[in-house]
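Trainee: I'll drop the sequence and a predicted model, then ask my questions.
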Amino acid sequence: MAHLLGAENIGISFGTRTVLDSLSLGVDSGDRIGLVGRNGDGKSTLMRILAGLQPPDNGRVTRRGGVQVGVLDQRDELDPAHTVKQAVVGDAEDHEWAADAKIRDVLQGLLVGLDLDRPVQGLSGGQRRRVALARLLAGDHDVLFLDEPTNHLDVEGVAWLARHLQGRWRPTEGGLVVVTHDRWFLDTVCTRTWEVHDATVDPYDGGYAAWVLARAERARQAAVAEQKRQQLVKKELAWLRRGAPARTSKPKFRIDAANQIIEDVPAPRDSVSLQKMATARLGKDVLDLEDVSLSMGETTLLDDVTLRLAPAERLGVVGVNGAGKSTLLKLLDGRIQPDAGRVKRGKTVVTATLTQDVTELDEVGHLRVAEVMAREGTSFQVGDRELSAGQLLEQLGFGTQKQWTPVAELSGGERRRLQLLRLLVGEPNVLFLDEPTNDLDTDTLAAMEDLLDGWPGTLVVVSHDRYLLERVTDHQVALLGDGKVRGLPGGVEQYLALRAEMDAAAGPLTASGSTGDSEAATVPAVSAAEQRQARKDAARLERQMERLKQQKAAVELEIAELSQQGRFDEVTGPTARLHEIDTELETAEEQWLEAAERAE
C-alpha cells in the first residue's frame, strides 16, 4: 500500500497540559481509521494536525506529492451569500452535475427535500452541516478527514454515509480518518482503530468491536488495577458477543479468547428481575396513547395512533426528521395535549425527560457539579447497588477534580451526563431520552448504558444511534412522516428497507432539490435499450467472475500443495498468477456493479 501522509515526532500542548507527545504515525492507501478516546484527549487536535489545519508545536507532517486532502471540521465554513447548489457544486450547470453519478448520489443521500436554490444564510445548523458534508463528498480527494460526520444525520443518513464511504474508493485506494461517537458507524466503515489517550495513540486492527475485544484482552493480560473500568469493558464485550451476529462474524476477531473473557459475565440486563421491580413500582398501567391525532400547522404528525407502554418496556423510536419523534415524547410526558384521542396515564407514573438542549441546568450554572448532586441526596439506589453521590458521578466520568468544576464551565457532553444523573436519582419510573448520545464519547456511552441496564423502569429512547438503540432497547417503532407509528420487528434494518421503498416510489432527485418536479431539470434517465444491454453485461460478468473464482481456487490449491511438499522455490509463479486473477476479479466486480446500477 502506498504511503499518503504521515506525522513524525509531533507534539502539542495547551497551557500546561500536553495533549500529544512525540507521536509518529501515518495514513496509507486503503486505511479506514476510526479515532476513539475520551472527550478532551486530543482526537480532533490530532486530526487537524494530520490534515494540515493546525501546526504542531514540534515535529512535522509530510504528504506525498499530489495527494488531495479533504476535511470536514466541526466548524462549517460556508459562504452565506451562496445558494445550496453553489455551495456544493460551485457554478457548474445543472446538466453537468446531474450527469455525474457521484454528485447525484451525494445530493440524494444528504440533501433530498432541501431546495438547492435556497440561500445558505437561512439554513439551520443541521442543514448547514449536511451541505458542508455534501460539498466535501462531491469533490475528489485521496484522503478524507471527518470530524463527527454523523451529527445531524438521522439513521437513514448515517446508513447512506457508511455505504458511500465503503464504496467511494477501491479497497486498496484512498484514506479515511474519522472521529465519531457512533459505534455502529465505526464498526461498519473502519478497518483500523486509533485510541487517543494520555498524549499517545495505540493502534488496533478492526473497528469498534475489535477495539473493545483487544482492549479487554490487554486489560486481562496486564492485570489492570482499575477493576471498575475492566468490568465495564467486559460487560460491553459481552453485549458485542451476544448481540448482533455481524459484530462477531469478522475472522480477525479472536472469538475463542472473547468467550474465555466473558464466560462469567451475566447478560447486560436481567429482564425478568427488572420487570418484577418495575411492575411493583408502576402497577400494570403505565402510559397509553389511544386514537391520538396531532397536527402542527398544516402538517399531520400523528393520525389516529394507539401506542401502549408496559412496565419495564424499553422502546426505541426512529424516524425521518420532522416526523414528530420529539413531539411523541412530549405527548407521553404530558407537556402537550393531542388534538383528538386521549393519553391514559397510570396513577403511580413519575416521568422524566432528557431533552436535547439540556436547558434545565441553566438555573444551577453557578454551582459546582458535586454541589448539584448534593442537593439531590447523599446515597442512591441503582438496581441492587447503593452508591454515594461521588461514586455515581465517577461512574459517568466525573472524577474527583471534575466534581468541583462549575456547571457553567461544563462541555455539552458533560452537561448531558450530569442532567441524566439528576433525572435518575429523582427516581422516575418512566424515562424519556431525546438524542442522548450527542457530544458523548464511546467510553461514556458504555458507562451510561451500564447505568441504564440496572434501572427498573419504562424507557423510551429517540436516537439516530442504531448501536445505542440495539443496546438499550428491546424493540423499536418508526415514524415515517405519514402520521402512523409502525412496529419494527426487524429493527433498524427493517426501517431502512421501508425508507428505501418510500424513496424509490417518490421518484428521482431534481435539480431544484425536490422530487417529481416536472418543471425542473431532472437527472438523465437510462433508456430501455441501455437497461437491456446492462442486464446482458451483468450476466456476462457474472459468468466471468465465476470462472475467475474457480481459477483462483485451483491456484490456491496448487500453492498449498507446493508448500506442503517444501517446494517453496516453485511457489513464485502460481503466486504471481493469483495476484493477476485477484486484479481481474476486482475489475470484473466493479464493472458488474456499474452494469447492475444501469440495469435497475
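Mentor: Done, it's in.
Trainee: alpha carbons only for contacts and neighbour counts from here, please
Mentor: Will do.
Trainee: Surely Glu449 touches Val472?
Mentor: Yes: between Glu449 and Val472 there is a contact at 6.6 Å, judged by CA atoms under 8 Å.
Trainee: Pull out the buried residues from the helix or strand containing Arg220.
Mentor: Element membership for Arg220, per DSSP states H and E: helix 208-221. Neighbour-count burial for helix 208-221, counted by 16 or more other CA atoms under 10 Å, picks out 208-217, 219.
Trainee: Give me the contact list for stretch 355-373.
Mentor: 389-390, 402-408, 415-416, 418-419, 422, 433-436 (CA atoms under 8 Å, 6 or more residues apart in numbering).
Trainee: How many neighbouring residues does Ser273 have?
Mentor: Ser273 has 13 neighbours, counted by other CA atoms under 10 Å.
Trainee: Ok, the one 10 residues further on next?
Mentor: Gly283 sits with 16 neighbouring residues when counted by other CA under 10 Å.
Trainee: Show the contacting residues for the residue most central in space within the chain.
Mentor: Residue closest to the mean C-alpha point of the chain, counted by CA atoms, centre = their mean, is Asp182 at 2.8 Å. Listed by CA under 8 Å, 6+ apart, the contact partners of Asp182 are 150, 442, 465, 467.
Trainee: Would you mind measuring from the nearest residue to the third one once chain neighbours are set aside to Asn58?
Mentor: Setting aside the residues directly before and after it, Asp465 is nearest to Asp182 in space (CA to CA, 6 or more residues apart in numbering), at 6.1 Å. Between Asp182 and Asn58 the distance, using CA to CA, to the nearest Å, works out to 32 Å.
Trainee: Grab the longest helix from the chain for me.
Mentor: The residue-count maximum for a helix in the chain (DSSP state H) belongs to helix 528-564.
Trainee: structure B:
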Amino acid sequence: MHLISLDNVDKAYPETLVLEGASMAISAGQRIGLIGQNGSGKSTLLGIVDGTVEPDAGDIVRASGLRIASLPQDPQYPSGSTVEDVVSFSREAISLSDRLGLKEPTKLTAELSGGQRKRLALSVALATECDLLILDEPTNHLDVDTIDWLEDYIATLTSTLILVTHDRYLLDRVVDTIVEVYDHRLYPHRGTYGQYLEARATREAIENANTKRLKQRIKTELAWLRKSPKARTSKSRQRTTRATEVVDAGLPRQRPELVMTFPPRRIGSKVVNLHNVGKEYDGQVVLKGITHLLAPDARVGIVGPNGAGKTTLLALMAQRITPNTGKVVMGSTIVPGWYGQEPSPIPPATRLIDAVRNQAEEVEITDRKTATAAKLLEMSQFTHEQQHSTVADLSGGERRRLELLLVLMGTPNLLLLDEPTNDLDLDTLHALEEYLDDWQGAMVVASHDRYFLDRVCHDIFSIQPDGTVQHHPGGWSAYWADRQERTDVPTNRTTTTKTRPKAPRTKLTFNDQRELKALTSQIPKLEAARSRLERELAEAGADIDEVSRLGAELADVIATLDSAETRWLELTERAEELAQR
C-alpha cells in the first residue's frame, strides 16, 4: 500500500531549479534514508511530502487520513510558550524531552539554545502517533550516548520512516531503502547504505567506461565531419546526420568530484602542551587537572555529554580562551585552523567569490601549482552561478562547506574541529576523511558522529562527570567496546528487519569490511606508538613520575594493539572462509 506517490514533480525557486521530473512511491512500513549533496533539494522534497511546500508541477497522491509527524531543521514555537506547553499533549513527549536533556519544563522556548530547540522538536515528533515519521538530521546536537539510544528507539518504531542524516552507522542500521537526490531527480536503491555504496560504485564505473567510449566516438565523428565529405549519396547524408547528432548531444553530465588538496605546513615537535589545566564558569568547574602533550601526528576525538566541556577543551587548545588553573603552551611553528559550530562572521551580502578572494586571490594546492579563488570554489562543488551568488543564498550545509574551504586555505598544521559533520553531506564528509588520511599535521575533533570518529581518530578523550579527562588509545571502536564491557551494556539489539530467505554470504558485511579497513590502518599506528613510548621510557631515566606515566600509557597501547591484531586475524580468516563458499 502506497502512503504517498509523487509523479513528475517539479520545483524551482528564483534562478534555482531544485527538482525536475521527480517521482517516488512511499509504501507502508518502508524505511527510507534520503541522501544528497547540500543544496540538492532534500529539505524541499520533505516539505513537498509533508505538504508544507507546494510543487510547481506534477501529481501528488496521499492516502486518505494519512497522519504525518515531522522533525524540521529549524523548529518554531508559539511566542511565550514553555517546554512544558510544547510537550504536555502526552506523557511520552514529557518522558522523551527529559531523556533528551530538557530538564527545565518551565523554561521559555525563546530562551532555548538551537540544540535544545531541536531536541524539543525531536521529542514531539517521536511521541506523535503517525503513519509517516519524517526526521531531518535528528542526531544534530545529540551526544554519542543519546544517539546510541535514539538508534535503538527508531529501530523499534512501526511507522513508515523518512530519515535525513549524516550518521552513516544510523543509516546502515535503520533504513531498508536509500533515495538519492541528484541533478534534480530521485534515484532509489533497495537495501542498506552500505549496499547502496557498492551499487553506486559499480554504476559509476560503468558510466565512466561509457563516457570514455562516447568521447572516442565523438572524436571519430568530428574527424569525419572535418573532412567535409560531399553528401552525394543517401549513405553519406545519413552518416553526416548521425555524426552531427552524436557531436551535438555531447557527453552526459558527470558527478562533480569534491577535491581537497593543500600542501602541508611544517610542524615542530611541540604542538600544544596542557599542564594541569582547569576551567570554570560562574564558579562551576567544567574541566580540571588536564595534562597532555599533543603529538605532531595526533588524531584525537573528544566525547562527552552535551555541556560536558568538549568545545571548552578545544578552545583552550586553540588559546581562544584562557584557563583558570594551569597553563596551555602552543609551539612556535603551530598555525591553528578553527572550524567551529557557530557560523563564521561573513556578511550575508558577500558573494562567494569575494569571500574567498578576501582571504587570498590564489593559493598553492600542490607542489608548484596554484589555484584561483574561482578554481578553489569549483573544487569545492560550487558552480559558476553559485560563486557569484551571496552567502545568504546558501543552504546551511553549503555554508559549512564554504567555511571549511576558508579554514583549509590557511594551510594550518593543527586542525581543531568542533562538530565538523553537522550539516555536511556524505560526499563532503568522505572527501574530508580522505584528505585527513594523508594530511601531515595534528587534529583534535569534538564530534557526536561515531563513524567519523572511527574513521579519523586514533585516540579518544572522554570528559568525565567531575571534569577530568580520560585517555583511551585505539579510537572510537576500542573506546566503545571497553565502555560496554565495563558498564555491562548489552550488545544484542532488537532489529526491525523483515524475515526473508537470504542468499549465502560470500563476503564480509559492510560493517565488518569497514572495521577491517580501520584496523588495517590502525595497527601500524599503534605499533609506531608502542615503539615511540618504549624509546621515551628508556630515555626517562630516574624521573619516577615520567616513568610511571609512560609505563601506564605503554600498557594501554600494548593492550589495544593485542586486541586489534586479534580482531584483524578474526576478520581476515572470516573473509577467506566466505570467499571460498
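Mentor: Structure received. No experiment lies behind these values; they were computed from the predicted model shown.
Trainee: quick one on the thing from earlier: so how far is the longest helix of the first structure from its chain's centroid?
Mentor: 35 Å (CA atoms, centre = their mean, to the nearest Å).
Trainee: Kindly report the same for stretch 198-208 of the second structure.
Mentor: Chain-centre distance of stretch 198-208 of the second structure: 22 Å, with CA atoms, centre = their mean.
Trainee: which residues of the first structure does it align to?
Mentor: Aligned by TM-score structural alignment, stretch 198-208 of the second structure falls on residues 213-223 of the first structure.
Trainee: Which of the helices or strands spans Gly126 of the first structure?
Mentor: Gly126 of the first structure belongs to helix 125-138, assigned by DSSP H and E.
Trainee: contacts for the helix or strand that that helix is followed by?
Mentor: Next along the chain after helix 125-138 of the first structure, taking DSSP H and E as the criterion, comes strand 143-147. The set of residues external to strand 143-147 of the first structure that reach it, using CA under 8 Å, 6+ apart, is 4, 44, 47, 51, 67-74, 174-180.
Trainee: which parts of the longest helix seen in the second structure are buried?
Mentor: What stands out as the longest helix in the second structure, according to DSSP H, is helix 544-579. Residues of helix 544-579 of the second structure classed as buried by neighbour count (16+ other CA under 10 Å): 547, 550-551, 553-554, 556-558, 560-561, 564, 568, 571, 575.
Trainee: Is there a neighbour count for the residue nearest to Thr390 of the second structure when sequence neighbours are not counted? I'd like the number.
Mentor: Leaving aside its sequence neighbours, Thr390 of the second structure sits nearest to Arg351 (CA to CA, 6+ apart; 4.1 Å). Neighbourhood size, Arg351 of the second structure [other CA under 10 Å]: 19.
Trainee: Run through who's touching stretch 468-488 of the first structure.
Mentor: With contact meaning CA under 8 Å, 6+ apart, stretch 468-488 of the first structure is reached by 239, 300-305, 313-320, 322-325, 449, 452-453, 459-461, 463, 489, 491-492, 494-495, 499.
Trainee: try it again with 6 Å
Mentor: Residues outside stretch 468-488 of the first structure that contact it (CA atoms under 6 Å, 6 or more residues apart in numbering) are 300-303, 314-320, 323.
Trainee: on that earlier part again, just the buried ones from the contacts of stretch 355-373 of the first structure?
Mentor: With neighbours counted by 16+ other CA under 10 Å, those contain buried members at 389-390, 402-403, 405-408, 415-416, 418-419, 422, 433-436.
Trainee: Helices - which of those land there?
Mentor: Per DSSP H, these map to helices at 389-390, 415-416, 418-419, 422.
Trainee: Now render the residues you listed as JSON lines, adding distance to Arg269 of the first structure.
Mentor: Output for those, formatted as JSON lines (distance: CA to CA, whole Å):
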{"residue": "Ala389", "distance to Arg269 of the first structure": "23"}
{"residue": "Gly390", "distance to Arg269 of the first structure": "24"}
{"residue": "Arg415", "distance to Arg269 of the first structure": "26"}
{"residue": "Arg416", "distance to Arg269 of the first structure": "23"}
{"residue": "Leu418", "distance to Arg269 of the first structure": "23"}
{"residue": "Gln419", "distance to Arg269 of the first structure": "23"}
{"residue": "Arg422", "distance to Arg269 of the first structure": "22"}
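Trainee: Between these, which sits nearest Ala278 of the first structure?
Mentor: For these, the residue nearest Ala278 of the first structure by CA to CA is Arg422; the value is 19.6 Å.
Trainee: residue in the second structure matching that closest one?
Mentor: Matched across to the second structure, Arg422 of the first structure falls on Leu406, judged by TM-score structural alignment.
Trainee: ok, now which ones touch that match?
Mentor: Taking CA under 6 Å, 6+ apart as the definition, Leu406 of the second structure has no contacts.
Trainee: if you set the cut-off to 8 Å instead, what comes out?
Mentor: Here Leu406 of the second structure is in contact with 356, 359 (CA under 8 Å, 6+ apart).
Trainee: Kindly report the same for Ala308 of the second structure.
Mentor: Contacts of Ala308 of the second structure by CA under 8 Å, 6+ apart are 286, 463-465, 467.
Trainee: Please report the distance of the aligned residue in the first structure for it from Leu332 of the first structure.
Mentor: Counting by TM-score structural alignment, Ala308 of the second structure corresponds to Ala323 in the first structure. According to CA to CA, Ala323 of the first structure and Leu332 of the first structure sit 16 Å apart.
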